[in-house]
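Asks: fold the following and give me the result.
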Amino acid sequence: MLSKSLKIAQDNAVDQGTLRVDVTTQNSLRPIRDARIKISYTGGPGDTIEELTTNESGQSETITLGTPPLEYSLAPSEVQPYSEYTLQVEAEGFEPIVVSGSQILPAVHAVQEIKLKPLEPNMVEDNVVIPAHTLYAEYPPKIAEAEIKPVSESGEIVLSRVVVPEFIVVHDGVPTDTTAQNYYVRYKDYIKNVASSEIYATWPTATIQANVLAIMSFTLNRVFTEWYRNKGFNFTITSSTAFDHKWMYGRNIFTEISTIVDSLFTSYLSRPNVKQPILTQYCDGNRVTCPRWLSQWGSKTLGDQGYTPIEILRYYYGDNMFINNAEEVSGVPASWPGSNLQVGSSGESVRQMQEQLNTISNNYPAIPKVAVDGIFGPGTEAAVKTFQSVFDLPANGVVDYPTWYKISEIYVGVSRIAELV
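Replies: Here you go, the predicted model:
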């Protein structure tokens, strides 16, 4: 007999979303082939509804899963607008893991990353429980702060320019909780996690862009001012909604959000004659109201009305808010060359990209090796398309801004692994 919670979940699953599971080693850059995945409703973990196996890129096939009606995520509601699934993952030579609460929204694509630890004696099965979405459950409201930190105080501002960091350190609790764990998280992955935790991927693109810009500007303010380190803490930001954003360890990411972050990740919000990124605070606009801050549900309404991202942001933060770009991206071999690389392109940027793809293919053999000749021909195009497909980018064979930086990111990661071997 079905449990009551499982029966409710099944009866309510009238729409559909899609899910792919990516399984890698704990460092997240070695794909695990032939991992076995069992999927069940979180309300009934013993009743398997799907069984999957990963390919040479550590990825499962994309499957369709039931979700609540789309309209539940398009307006404030007391009804949970997403389904929750439990994933049990095993692979030879690795510790098994159970991830509970993977969130599936209707009409959008979710990717659940699973990181497996090498098998060791006396290890117990790892368990990850993904908390409820911030728009559905109640979390502490943001404690108001000044959006611009004073620069006259000695030691307050330590960076001379805005830099997008490669990693940030996330303290998984309130600042003073000494028992909370610190996690090293790639900057882009952090933004994708927070946005997937705090807004719905079913919202208008302009609304998602505006919210992502607010999240990034807030985060870069914490980086630029070294806010917590100047207070004696050894982390960049917390996972507490009272102080910062809700970051959820192990949660799934929505591709609709991921694509937007990849295209905007060097951006932040600024005001005239202010050097630092603005600490753009916000609230949900339903349970909590926040004059002069962005309202998440309000931004969704403006997106429905055709507002652009900057129009949404100025509606809440004022007309003197502007989108700016960081001067530097940390941890990449070379900055974006300034124009797309595609069939017919040639030169040093093409050669560098070809070298990086070949290095990446050592870990991801589905990506074909290419001739390192500085000429963007059909072979390079095919390799780029495969790379884009593996890493959830539009597979058009063009090395655009998001693809360039994703290649750089993965190349740096696999190169570091090679140095340790």
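
Asks: when you work out contacts or count neighbours from here on, use the C-alpha atoms and nothing else.
Replies: Fine.

Asks: and stretch 91-103, end to end?
Replies: Criterion CA to CA, to the nearest Å; first-to-last residue distance in stretch 91-103 is 23 Å.

Asks: how far does it sit from the chain's center?
Replies: Put simply, stretch 91-103 sits 19 Å off its chain's centre (CA atoms, centre = their mean, to the nearest Å).

Asks: quick one: contacts for Ile310?
Replies: Shown in contact with Ile310 (CA atoms under 8 Å, 6 or more residues apart in numbering): Ala210, Phe322, Ile323.

Asks: which stretches of the chain form helices?
Replies: 4-12, 187-198, 205-225, 255-264, 296-304, 309-317, 348-361, 378-390, 401-420 (DSSP state H).

Asks: can you tell me which of these is nearest to Ser28?
Replies: helix 401-420 (8.9 Å; CA to CA).

Asks: relative orientation of the closest one and helix 378-390 in degrees?
Replies: Orientation check (axes from the mean of the first three to the mean of the last three CA atoms, to 10 degrees): helix 401-420 against helix 378-390 gives 90 degrees.

Asks: list the buried residues of helix 401-420.
Replies: Across helix 401-420, burial judged by 16 or more other CA atoms under 10 Å covers 401-414.

Asks: check stretch 15-28 too.
Replies: Neighbour counts over stretch 15-28 (16+ other CA under 10 Å) mark Asp15, Gln16, Gly17, Thr18, Leu19, Arg20, Val21, Asp22, Val23, Thr24, Thr25, Ser28 as buried.

Asks: which of those residues fall within strands?
Replies: Using DSSP state E, the members of these that fall within strands are Asp15, Gln16, Gly17, Thr18, Leu19, Arg20, Val21, Asp22, Val23, Thr24, Thr25.

Asks: for the second one, give its distance to Ser361.
Replies: In other words, Gln16. Following CA to CA, the distance that separates Gln16 from Ser361 is 34 Å.

Asks: got it, and the last one?
Replies: The spacing between Thr25 and Ser361, counted by CA to CA, is 16 Å.

Asks: same thing with the fourth one?
Replies: Relative to Ser361, Thr18 is positioned 27 Å away (CA to CA).

Asks: which parts of the stretch 51-200 of the chain are strands?
Replies: Ranges of strands in the stretch 51-200 of the chain, per DSSP state E, counting those that start in this stretch, are 63-67, 83-90, 97-104, 109-116, 126-129, 163-164, 167-171, 182-186.

Asks: quick check: which of the ones you listed is nearest to Glu198?
Replies: Nearest to Glu198, of the strands of the stretch 51-200 of the chain and by CA to CA, is strand 97-104 at 12.4 Å.

Asks: quick one more, to check against the first:
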Amino acid sequence: MADKGRLKIQCYVNDTYIPVDGTKAVLKPSSGQEGESKEVNLVTNSSGETEIIELDAPPFSYSQEPSRPTPYSLYDLRIERPGFQDLLINGVQIFPQSLAIQQCNLIKSSNTRSSRADVINIAPNTLNGNYPAKIPEEVDKPLPPPTSGVVLPKPVVPEFITVHAGSPNNDSAPNYKVPYKDYIKNVASCEIYSTWPESTIRANIYAIISFTLNRIYTEWYRGKGKNYDITNSTAYDHAFNYGRNLYDSISVIVDDIFSSYIRRYGRKQPLLTQYCDGKNVQCPGWMTQWGSKYLGDQGKAPYEILTHFYGTDIELVTAEVVEGSPKSYPGYDLTVGSSGTEVQTIQEQLNRIAQNYPLIPKVAVDGVFGNSTKESVKVFQGVFNLPQTGIVDYATWYKISDVYVGVTRIAELRGSVKKTFIPPVSFDIMNNKNLPTLTYFDD
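Replies: As a prediction, this is how the structure comes out:
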């Protein structure tokens, strides 16, 4: 191996943002990889994450041109924690000069140590594997009578998306309900390389978002009586591999533009942005992934890349509604010197998140953005893979919102409810009968 990549592991309870500390992670090269006998042992901290480690990876040049050897190295990961089922993840993909993020959603077990393990097998990247080519579709689709009985005036960003892990004709394939942003990150990590130019990654993510929101807005599958929004068959939709690792270079861009999509001038629906690899398959009128890479190499902006393939009669639009967020982004960044109810909202949410993430400093809820609030934001950004600016921008606002909802979802009953406050503690002592608690009523 001629280069190095990096990996961070994050462990949560089920599909929440509740971190799992003290989790043992055992990592070793997959069968057939160099250094197969080497093992790395890691343990998660109070934020449920391991330290970032360096791992061997192939030369950077392998991911810059087609017809080169596999551009990533493969590692197998075993996750163990008393009180949870073991988790095996085979084939974690490590690119050179790139930070991989492996999120582990752990399932609670009634036994101290589970005898069975969940297994996730990560499939090859579509540019490096054998996948069916996209079947061409008409771009403009009629809007069917909505299943909800309400016509959506404009596209909205859903909180969750249900993915069918098979073709539309395979009714036995499982469905996965996943957070929308995690889905977009997963697809991009399956479809392109994390080492490509930022403008190329952005252009491809715009296309992935637009295609996905078109499927949802037109109710393409639900209008046909299906119980899902999209499939993971590349013949019909995008690749999606439940539980696979993501990449920092992709994640930060999705967090920044997750609500922006492409549409034709004068049209309401997001453009059905079909694409192909441009190497094994040619697709006139569609974006080619390798073609977008070369345009990025030339310094083209994301919009220039998109208009090169889809024509100049397109615009980038931001959806006004983001479902699942308690409060919408105020329209401007919050930074030192800002004040008002928006700052107070962030302070309240950070303090609630800090109950589960004690590394995040708690702050006074005074509606004034001072240095202590900036420091709390910076620590939050570091934990959740955002640039550590200390500024609450669009991406940070909605990530704080996501995590706040994620750590409070278990107790989201409304009205006057008798509740018990339990101080932030390790899972090892959470059920200790001598643990001090406080009972209160929440109106």
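
Asks: sorry, back to before: from the buried residues of stretch 15-28 of structure 1, which two are the most distant?
Replies: Spatial extent of the buried residues of stretch 15-28 of structure 1 (CA to CA) is set by the pair Asp15 and Thr25 at 33.1 Å.

Asks: follow-up on the earlier one: most tightly packed of the helices of structure 1?
Replies: Of all these, helix 205-225 has the most neighbours on average by mean count of other CA atoms under 10 Å, namely a mean of 24.

Asks: do you know how far the residue sitting nearest the centre point of structure 1 is from Met216 of structure 1?
Replies: Computing the C-alpha centroid of structure 1 and ranking residues by CA atoms, centre = their mean puts Lys192 first, at 2.1 Å. Distance of Lys192 of structure 1 to Met216 of structure 1, given as CA to CA: 10 Å.

Asks: list residues touching both of the two?
Replies: If you check Lys192 of structure 1 and Met216 against CA under 8 Å, 6+ apart, no residue is contacted by both.

Asks: TSV for the ones in strands among the buried residues of stretch 15-28 of structure 1, including distance to Pro368 of structure 1?
Replies: Below are these laid out as TSV (distance: CA to CA, whole Å):
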residue	distance to Pro368 of structure 1
Asp15	37
Gln16	34
Gly17	31
Thr18	27
Leu19	26
Arg20	22
Val21	22
Asp22	20
Val23	21
Thr24	20
Thr25	22
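
Asks: which of the residues you listed sits closest to Tyr72 of structure 1?
Replies: Distance to Tyr72 of structure 1, by CA to CA, is smallest for Asp15 among those, at 10.8 Å.

Asks: and the closest one, what does it touch?
Replies: By CA under 8 Å, 6+ apart, Asp15 of structure 1 lies in contact with Gly66, Thr67, Pro68, Pro69, Leu70, Pro106, Ala107.

Asks: in space, what's closest to the second one - neighbours in sequence excluded?
Replies: If the residues on either side of it in the chain are set aside, Thr67 of structure 1 comes closest to Ala13, at 4.3 Å by CA to CA, 6 or more residues apart in numbering.

Asks: cool, and the third one?
Replies: Counting by CA to CA, 6+ apart, Ala13 is the residue found nearest to Pro68 of structure 1 once chain neighbours are left out, at 4.6 Å.

Asks: check Val399 of structure 1 too.
Replies: Leaving aside its sequence neighbours, Val399 of structure 1 sits nearest to Leu341 (CA to CA, 6+ apart; 4.9 Å).

Asks: can you report how many residues lie near the equivalent of the one you found over in structure 2?
Replies: Aligning on TM-score structural alignment places Leu341 of structure 1 opposite Leu334 in structure 2. Counted with other CA atoms under 10 Å, the neighbours of Leu334 of structure 2 add up to 22.

Asks: repeat that for Asp177 of structure 1.
Replies: Applying other CA under 10 Å, we find 10 residues neighbouring Asp177 of structure 1.

Asks: want to throw the buried residues of helix 401-420 of structure 1 into JSON lines with distance to Asp177 of structure 1?
Replies: Formatted as JSON lines, the buried residues of helix 401-420 of structure 1 follow (distance: CA to CA, whole Å):
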{"residue": "Tyr401", "distance to Asp177 of structure 1": "39"}
{"residue": "Pro402", "distance to Asp177 of structure 1": "36"}
{"residue": "Thr403", "distance to Asp177 of structure 1": "38"}
{"residue": "Trp404", "distance to Asp177 of structure 1": "39"}
{"residue": "Tyr405", "distance to Asp177 of structure 1": "35"}
{"residue": "Lys406", "distance to Asp177 of structure 1": "34"}
{"residue": "Ile407", "distance to Asp177 of structure 1": "37"}
{"residue": "Ser408", "distance to Asp177 of structure 1": "35"}
{"residue": "Glu409", "distance to Asp177 of structure 1": "32"}
{"residue": "Ile410", "distance to Asp177 of structure 1": "33"}
{"residue": "Tyr411", "distance to Asp177 of structure 1": "36"}
{"residue": "Val412", "distance to Asp177 of structure 1": "33"}
{"residue": "Gly413", "distance to Asp177 of structure 1": "31"}
{"residue": "Val414", "distance to Asp177 of structure 1": "34"}
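
Asks: so which of the contacts of Ile310 of structure 1 comes closest to Thr301 of structure 1?
Replies: Closest to Thr301 of structure 1, out of all of the contacts of Ile310 of structure 1 and judged by CA to CA, is Ala210, at 12.3 Å.

Asks: check contacts around the counterpart of the closest one in structure 2.
Replies: Using TM-score structural alignment, the equivalent of Ala210 of structure 1 in structure 2 is Ala203. By CA under 8 Å, 6+ apart, the contact set of Ala203 of structure 2 is Ser292, Pro302, Tyr303, Ile305, Leu306.

Asks: rerun that using 7 Å as the cut-off
Replies: By CA atoms under 7 Å, 6 or more residues apart in numbering, the contact list for Ala203 of structure 2 reads Pro302, Tyr303, Ile305, Leu306.
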